[in-house]
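Asker: Structure of the sequence below:
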Amino acid sequence: MKQTMKVGMVLLGALTIAMWFGMSSINKKKEALSANIEQLERKSLQKELVYEEMIGLIDEVEGQLDEIVTRESLIYGQRTEAFQGDQKTKMLKEIGAIDELIVRSNENIISLNDKIKSSDLKLGVFQKRINALQADLTDRVTQITGLKEELVAKDEALAFLMNQTDSLNQSIDQYMADLGQKRLEITQLTASNNELNKGYLAIGTFQDLKTKGVVDKEGGFLGLLGRKVALQEDAEITEFMTIDKREINRIPVAATDLALISEHPSNSYRILPGANETEKVLEIVDPEAFWQISKYLVISKKS
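Answerer: Next up, the predicted model:
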């Protein structure tokens, strides 16, 4: 009888341990799934905003091209007639408006291409439409250039006014070229700044972090890319979540207690109570000091 009771107690104990590990595994999976969902939601929102901005610019360029065609039609309808009174001024005004629309359309197309190059989202779906807009704009420029030449040959006074307009357009073209160069420099600086502000976050129990190779057996942080203080190989970058250090100020963690394994000045952050007893919040109070030593943030937690 006693032997049977002992066997029963052993089985019960084994079952309890198995259930505990099972629940622990489920909690870990839930946390990982929650983190993935949050990351996907952020990317989805970013993608939606960029898409809306791209569509808005494309609509604007299409409207500008439609207006160019309309104004061209007005000029074409008058070009065979003898110029009377203020007709020259009106025609020149239409041509000036077309030139302005061409400049604005070109500026918007440059902006669209810049957005595709600078964004890490897949925006290739827009490239074909942008190329079509560029081709349409080029065709409109060719048409208006031919129209100008025809009008210049017809009237010397109009030719003089045209030359003045062309000089102004050359100044505008130079301005647009300078603007394009500045935009390229800004895009490059933005990309460089984004890379400099990239951080890496890993959260888990000490055992989880150890299993993934983020910490060594003594609890030291295994820095990547040359900062190795490890008794094992460097952790894979895929074990970290990529973050923007400028946007991370508060990190809620499902844990009864937590500690930072990566090195950060103690006065640059604080650990606060969360919404309930099973949550803690890491608040970064001095971001510049906090990230000065390391761009890796490793949080060990106790559930």
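
Asker: switch to C-alpha atoms for all contacts and neighbour counts from now on
Answerer: Fine.

Asker: Not counting residues beside it along the chain, what's closest to Glu283?
Answerer: In space, and not counting its chain neighbours, Glu283 is closest to Arg250: 4.5 Å by CA to CA, 6 or more residues apart in numbering.

Asker: how deep is Arg42 tucked in, by neighbour count?
Answerer: Neighbour count for Arg42, taken as other CA atoms under 10 Å: 12.

Asker: ditto for Leu49
Answerer: Leu49: 12 neighbours (other CA under 10 Å).

Asker: Lys88 too?
Answerer: Neighbours of Lys88 (other CA under 10 Å): 17.

Asker: Check the offset of the strand or helix carrying it from the chain's centre.
Answerer: Lys88 belongs to helix 87-118 when assigned by DSSP states H and E. Helix 87-118 sits 27 Å away from the centroid of its parent chain (CA atoms, centre = their mean, to the nearest Å).

Asker: which strands and helices sit next to it?
Answerer: Helix 87-118 is packed against helix 2-78, helix 124-154, helix 156-196, with contacts defined by 3 or more CA pairs under 8 Å, 6 or more residues apart in numbering; DSSP states H and E.

Asker: right, and the ones you listed - which one's nearest Leu92?
Answerer: Nearest to Leu92, of all the helices and strands packed on helix 87-118, is helix 156-196, at 7.5 Å by CA to CA.

Asker: quick check: angle from the closest one to helix 124-154?
Answerer: Per axes from the mean of the first three to the mean of the last three CA atoms, to 10 degrees, the angle that helix 156-196 makes with helix 124-154 is 160 degrees.

Asker: in the helix or strand just after helix 156-196, what counts as buried?
Answerer: Sequence order places strand 198-204 as the next helix or strand after helix 156-196, per DSSP H and E. Under the neighbour-count criterion of 16 or more other CA atoms under 10 Å, strand 198-204 has 199-204 buried.

Asker: tilt between strand 198-204 and helix 2-78?
Answerer: With the same axes, to 10 degrees defining the directions, strand 198-204 sits at 160 degrees from helix 2-78.

Asker: for strand 198-204, the distance to its chain's centre please.
Answerer: Centroid separation between strand 198-204 and its chain, computed with CA atoms, centre = their mean, is 19 Å.

Asker: Just list the residues touching the residue lying closest to Arg79 once chain neighbours are set aside, thanks.
Answerer: Distances taken as CA to CA, 6+ apart place Leu151 nearest to Arg79, at 7.0 Å, with adjacent residues excluded. Contacts for Leu151 (CA atoms under 8 Å, 6 or more residues apart in numbering) come out as 79, 158-159.

Asker: Another for comparison:
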Amino acid sequence: MNKNIVKLIFLTSVLFLFIGGCTKELEEKVAELEKEKQELALEAEAKEKYVEEVVGAINEIQSNLDTIRVRESIISKASTGIEKRGVSEAEAIKRTILSDISDIDSYLQENKKKVSSLQKKMQQYRYRVSSLEKMVENLQNTISQKEMEIAYLKEEISSLNVKVAALETTIRQKERVIQQKEEEINEVYYIIGDWEQLKEKGVIEDQGGFLWFGKTTVATKDFDLTKFTKVSAEATSMIQINHPLSQVELLTSHSKDSYEIKKDGENASVLQIKDAKEFWKKAKCLVILLN
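Answerer: Okay, here's the model as predicted:
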């Protein structure tokens, strides 16, 4: 065999062996790169999922904090000027405020649990995301500040209780004064008697005439109310007179349309007051003379 041919065959065999070895090494390198690519893809997916979970939790916490701010604003407006309102309204406002504070407490406790869970998750995660860690830190500071504000609001509620109690006292005092004034306005007096009885009590006097002729009996301008019977104008619709109708005379001025004197048996009569307001309008004291 020609030496050149043998040499050519040898070189060809060596070349094929070299190419085969390179191909195997290249395939192994490609497989390794493909594995790294898959690992990076899984890692990127896990990191994306982690970020989404953290951001979602942060958004929930922030939403709760926004709700708390709204409740705080409502409480602030409701408690303003409460001492100027009625007792029932003040009590209703106080109940609403206490309910709002209870809700805020619940939101804060829920937020604290969420933040604590987030912090544990972030500590366990093998990568650091500084921007998310800063956001969670800010949320924790905000929650701590809100807890202080709620503690202050609870102190304000104690003050509110004092204000409501003072308001109740003030209103009761005003109601007593009003009631007293109404009773005083509604107080009227009457007295019934013959000439000698009324004269002795200083309720009547004679005017005009000469000696016993032409004199007129009238009610005096200044008499002692303790001699009279005190009644309520609203509650008194009739006055019993134990004397015949023909011998009954009113010495004080009262609107004729506001009353009527009726016979009540053989030797008695009754003064029927048809319009109390009009009857007592001209005189708060009624003097009935029995002739």
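
Asker: follow-up on the earlier one: I'd like the helices and strands packed on helix 87-118 of structure 1 as a markdown table, with distance to Gln84 of structure 1 appended.
Answerer: Conversion of these to a markdown table gives the following (distance: least, CA to CA, whole Å):
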| stretch | distance to Gln84 of structure 1 |
| --- | --- |
| helix 2-78 | 11 |
| helix 124-154 | 13 |
| helix 156-196 | 12 |
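
Asker: Which of the ones you listed sits closest to Thr242 of structure 1?
Answerer: Comparing those by CA to CA, helix 2-78 comes nearest, at 9.7 Å.

Asker: How far off centre is that closest one?
Answerer: Worked out by CA atoms, centre = their mean, helix 2-78 of structure 1 lies 15 Å from the chain centre.

Asker: for it, packing partners?
Answerer: With contacts taken as 3+ CA pairs under 8 Å, 6+ apart, helix 2-78 of structure 1 sits against helix 87-118, helix 124-154.

Asker: and the gap between the closest residue to Ile75 of structure 1 other than its chain neighbours and Asp155 of structure 1?
Answerer: Nearest residue to Ile75 of structure 1, sequence neighbours excluded (CA to CA, 6+ apart): Met91, at 6.5 Å. Met91 of structure 1 is 12 Å from Asp155 of structure 1, where distance means CA to CA, to the nearest Å.

Asker: Val50 of structure 1 now?
Answerer: Distance, Val50 of structure 1 to Asp155 of structure 1, using CA to CA: 48 Å.

Asker: just Met162 of structure 1 next, same as before
Answerer: The spacing between Met162 of structure 1 and Asp155 of structure 1, counted by CA to CA, is 10 Å.

Asker: between these two, which one's more packed in?
Answerer: Higher neighbour count among Met162 of structure 1 and Asp155: Met162, with 19 against 13, using other CA under 10 Å.

Asker: show me what contacts the more buried one?
Answerer: Each residue near Met162 of structure 1 by CA under 8 Å, 6+ apart is listed here: 92, 148, 152.

Asker: corresponding residue for the second one in structure 2?
Answerer: Under the alignment by TM-score structural alignment, Lys148 of structure 1 pairs with Lys154 in structure 2.

Asker: if we can go back for a sec, nearest to Val103 of structure 1, of the helices and strands packed on helix 87-118 of structure 1?
Answerer: Closest among these, using CA to CA: helix 156-196, at 7.8 Å.

Asker: Give me the buried subset of the contacts of Leu151 of structure 1.
Answerer: Among the contacts of Leu151 of structure 1, those classed as buried by 16+ other CA under 10 Å are 158-159.

Asker: Redo the contacts of Leu151 of structure 1 as CSV? Include distance to Glu31 of structure 1.
Answerer: What follows is the contacts of Leu151 of structure 1, written out as CSV (distance: CA to CA, whole Å):
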residue, distance to Glu31 of structure 1
Arg79, 72
Leu158, 74
Ala159, 73
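
Asker: Tell me which of the contacts of Leu151 of structure 1 persist in structure 2.
Answerer: Retained in structure 2 by both residues aligned by TM-score structural alignment, their matches' CA atoms under 8 Å is none of the contacts of Leu151 of structure 1.

Asker: The helix holding Lys88 of structure 1 to helix 124-154, inter-axis angle?
Answerer: Using the same axes, to 10 degrees, the direction of helix 87-118 of structure 1 lies 160 degrees away from that of helix 124-154.

Asker: against structure 2, where does helix 87-118 of structure 1 fall?
Answerer: The aligned range for helix 87-118 of structure 1 in structure 2 is 93-124, by TM-score structural alignment.

Asker: looking at it, Lys280 of structure 1 is touching Pro252, isn't it?
Answerer: Yes - contact between Lys280 of structure 1 and Pro252 holds when scored by CA atoms under 8 Å: they sit 5.9 Å apart.

Asker: quick one: which of those two has more around it?
Answerer: Using other CA under 10 Å, the more surrounded residue of Lys280 of structure 1 and Pro252 is Lys280, with 21 against 15.

Asker: how close does the residue minimising distance to the centre of structure 1 get to Glu185 of structure 1?
Answerer: Closest to where the C-alpha atoms of structure 1 average out (CA atoms, centre = their mean) is Ser119, at 5.0 Å. To Glu185 of structure 1, Ser119 of structure 1 is 15 Å away according to CA to CA.

Asker: Then Ile17 of structure 1?
Answerer: According to CA to CA, Ile17 of structure 1 and Glu185 of structure 1 sit 60 Å apart.

Asker: same deal with Leu45 of structure 1?
Answerer: As judged by CA to CA, Leu45 of structure 1 and Glu185 of structure 1 stand 27 Å apart.

Asker: Same question for Leu297 of structure 1.
Answerer: As judged by CA to CA, Leu297 of structure 1 and Glu185 of structure 1 stand 31 Å apart.

Asker: neighbour-wise, which of these two wins?
Answerer: In this view Leu297 of structure 1 and Glu185 are compared by other CA under 10 Å, and Leu297 has more residues nearby, 21 against 12.
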